[in-house]
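Student: sequence plus the predicted model coming up.
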Amino acid sequence: MAILKLSAAERRRISAFFTCLVLALVAWVITVLSSSYNYTVKEIITFKNAPLKRAFHSLQSDTVNITVKGTGWQMLLSKIREANHQIKIDLSPLDYEDFVVVSSQLPAINAEKAIHNQIIAITPDTLYFDFTNRSVRRVPVRLIKSIKYMPQFTQSGLSIIKPAYVTISGPSNLIDKIDVWHTDSLVLKNINEDVTTALNLRVPAEGNISVYPKTVQVTIPVEEYTEKTLELPVKLIGNVDYYNVKLFPQKVKVTFTTSLNRYADIDEELFEAQADLNLWRTYGISTLPVKVVRMPAFCKLVSVEPGNVDFIVKR
């Protein structure tokens, strides 16, 4: 196979040719990308200055096509430079109209854009809305939580939410069905002390519902717990015929958990154990189950021994 041999002068001429070709191509690309073009991109619309006395529901998609005038460089980098892909539509005209003409807001929209290329058209140009009666309501906040405590620690009281109520407003047919408003999920692990944190409220699924405020402060008391056992007398109930009834045993051992801070203050007076004689009269059972019907809210029942008591009825 023949091998082409070039002289030094010929190699220099070929190298110069390819160098000029590359430079010409680069210059052409720069010229093309520096020229002005109109191109279309999709963006999400968000609303501001919503009417206070009218509930609304958008009748079109939350995305629009925008026509932008910019250089080829801006067209090439539009996806990178437009990180949020959002434009804000002013809803002030809805105070006296049932639609918003977007083209009339182009100067304000362009002024808020972070880039220099200009939006020259938005499709659709007119946004239409459905209106219903607007309601305002105060509803309680409900905490959504998933908390794992360290061994021998647990929540020692009710969660405190400030504010406990939020104000919601929107279409009457939606607002009237809402009884509570949930927080975002509070997820914690290995907790051994009180928790105090700011927590966001759930964002409404419908764009025409507003919630105020948008955050609450949550406090969850946490204490170390231990077990305690007390002997309680069993109180007989349901003895409507006033039989002479003897229980065996007359006392049961009740084991429960409580916080260390309250351990010494807990005694038998705070508890009540009962056995119901009606279960024998109605169902003929031979032993009566024991139920602890009164106990402090900060205690948690572990066991009752024995769980059933024998009895003798003397007629």
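Tutor: On my side now, so go ahead.
Student: CA atoms for contacts and neighbours, from now on please.
Tutor: Will do.
Student: where do the helices sit along the stretch 101-250 of the chain?
Tutor: Ranges of helices in the stretch 101-250 of the chain, per DSSP state H, counting those that start in this stretch, are 106-112, 172-175.
Student: may I see those organised as a markdown table, with distance to residue 220 and mean neighbour count added?
Tutor: Formatted as a markdown table, the helices of the stretch 101-250 of the chain follow (distance: least, C-alpha to C-alpha, whole Å; neighbours: other C-alpha atoms under 10 Å):
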| stretch | distance to residue 220 | mean neighbour count |
| --- | --- | --- |
| helix 106-112 | 42 | 14 |
| helix 172-175 | 29 | 14 |
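Student: which strands and helices sit next to the helix or strand harbouring residue 254?
Tutor: Assigned by DSSP states H and E, residue 254 belongs to strand 251-259. The contact analysis (3 or more C-alpha pairs under 8 Å, 6 or more residues apart in numbering; DSSP states H and E) places strand 251-259 against strand 222-237, strand 300-305.
Student: list of residues touching it?
Tutor: Here strand 251-259 makes contact (C-alpha atoms under 8 Å, 6 or more residues apart in numbering) with 156, 223-234, 298-306.
Student: in CSV: the helices of the stretch 101-250 of the chain, plus distance to residue 183.
Tutor: Shown next, in CSV, are the helices of the stretch 101-250 of the chain (distance: least, C-alpha to C-alpha, whole Å):
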stretch, distance to residue 183
helix 106-112, 32
helix 172-175, 17
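Student: try this one next to it:
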Amino acid sequence: MNNSNAAYAEKKLKPGKATAFFICIGIAAMLWVLQALNTVYNYTITVPVVFKNLPQNKKPLAEIPNVLKVDIKASGLKLLLVLANKPFKTIEVDFNTLKSVNKMQNYILSSGSINFKGSFKFETQIKHISPDTLYFSEKNGYQKNVPVKVPLYIKCALGYGAGKPVITPAFVTIWGDTADINRIDTIYTQPVNLVNVNKNYNSDLVIIKPNSNISTSETKVVTSIEVAKLIEHTITLPITVINGQNFKQVNIFPSKVKVKFTAIQNAFAIADTVLFKASIDPEKTNANNKCYVYLSTVPGNVNILSIVPKEVELLIIKN
């Protein structure tokens, strides 16, 4: 009886074949993960980049890149931590910090002059950067400064409004063949289409070259648009007579109008009232001796809702 109980207890304590198999698989997987995390890998990462302080009076021989391909060498663990930071933060590269050769015609991109840690969040061994050199030549042809404009369509959410886009820089230098440059008075960015907007917009926009023979001092501009809740305002304006020199006297009834409009929050001050001007033209009086009131000057950051009254009566004394 005792022998039977001992055999049963021994059988109960001994793990089954399936359990032992899965334990071995688990141990093997853990060992594989540990080995993978400690193995050193070579890996290529694409990082967004923006350049500033481009060389003056020089023309890039190729398009200034907006991404760099970076070959790094790191352990599996560090590589995993680096890739966890995707999408990578845009790196700003200052030409003033880059090493130049060949009479400042070629600029070398190196890990010592570019802050990759700010994007990767970890120190890494940089093996190679592509491209590793930016090539320039002396500018040829005519050059001039032109304004930058953004082809913009924006529709705000109900109750919100947008201010005028702020573009930085507002002007860029272009150069190329004299005939081409003379035909250009404005440079445009990529178009922007915004719908149902209820917060500020800020983005880097690529400048679109009119043709491949034109070079620009900047490849991108920063565009900011303030978006805020709309506030309704009402002001009273005196009516000004335009083209009244042909009449001895023009009397207006009533002599003032109320203008209702909306403006984005904090974008309109009482002092801006002087930017409004309500006018009539007695030369356009209708058969009932009435004349429509219109706004001859309006600030650029408001949306007119109504003018009350829309028309006024005139008593005209001719010369």
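Tutor: It's in. Since this is a predicted model, take the numbers as computed values, not measurements.
Student: what's the TM-score for these two chains?
Tutor: Between these two chains, after superposing, the TM-score reads 0.50 (TM-score structural alignment, normalised by the length of structure 1); 248 aligned residues with a C-alpha RMSD of 6.1 Å.
Student: still on that earlier bit, turn the helices and strands packed on strand 251-259 of structure 1 into JSON lines, columns for distance to residue 291 of structure 1 and mean neighbour count.
Tutor: Converted to JSON lines, these look like this (distance: least, C-alpha to C-alpha, whole Å; neighbours: other C-alpha under 10 Å):
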{"stretch": "strand 222-237", "distance to residue 291 of structure 1": "9", "mean neighbour count": "17"}
{"stretch": "strand 300-305", "distance to residue 291 of structure 1": "8", "mean neighbour count": "15"}
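Student: now those strands as TSV including distance to residue 37 of structure 1?
Tutor: Formatted as TSV, these follow (distance: least, C-alpha to C-alpha, whole Å):
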stretch	distance to residue 37 of structure 1
strand 222-237	63
strand 300-305	72
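Student: those strands: which one's closest to residue 67 of structure 1?
Tutor: Nearest to residue 67 of structure 1, of all these, is strand 222-237, at 57.2 Å by C-alpha to C-alpha.
Student: who does the closest one touch, helix- and strand-wise?
Tutor: Going by 3+ C-alpha pairs under 8 Å, 6+ apart, strand 222-237 of structure 1 lies up against strand 153-155, strand 251-259, strand 272-276.
Student: ok, which of those comes nearest residue 216 of structure 1?
Tutor: Closest of those to residue 216 of structure 1 is strand 153-155, at 19.3 Å (criterion: C-alpha to C-alpha).
Student: circling back: next, the angle from the strand holding residue 254 of structure 1 to strand 222-237.
Tutor: 160 degrees (axes from the mean of the first three to the mean of the last three C-alpha atoms, to 10 degrees).
Student: one step back: looking at the helices and strands packed on strand 222-237 of structure 1, which is closest to residue 107 of structure 1?
Tutor: That would be strand 153-155 among these, by C-alpha to C-alpha, at 55.6 Å.
Student: I'd like the next helix or strand past the longest helix seen in structure 2.
Tutor: Using DSSP state H, we find that the single longest helix of structure 2 is helix 17-38. Later in the chain than helix 17-38 of structure 2, the nearest helix or strand by DSSP H and E is strand 40-52.
Student: now that next one: buried residues?
Tutor: Buried positions in strand 40-52 of structure 2, judged by neighbour count with 16 or more other C-alpha atoms under 10 Å: 47-51.
Student: what's it packed up against?
Tutor: Here strand 40-52 of structure 2 touches strand 67-75, helix 76-83, strand 91-94, going by 3+ C-alpha pairs under 8 Å, 6+ apart.
Student: if we use 7 Å, what do you get?
Tutor: Contact analysis of strand 40-52 of structure 2 by 3 or more C-alpha pairs under 7 Å, 6 or more residues apart in numbering; DSSP states H and E lists strand 67-75, strand 91-94 as its packing neighbours.
Student: ok, residues contacting the next helix-or-strand element following the shortest one?
Tutor: What that stands for is strand 91-94 of structure 2. Next helix or strand after strand 91-94 of structure 2 toward the C-terminus (DSSP H and E): strand 99-101. Contacts of strand 99-101 of structure 2 with the rest of the structure, by C-alpha atoms under 7 Å, 6 or more residues apart in numbering, involve 106-108.
Student: of those residues, closest to residue 20 of structure 2?
Tutor: Among the contacts of strand 99-101 of structure 2, residue 108 lies closest to residue 20 of structure 2 (C-alpha to C-alpha), at 58.7 Å.
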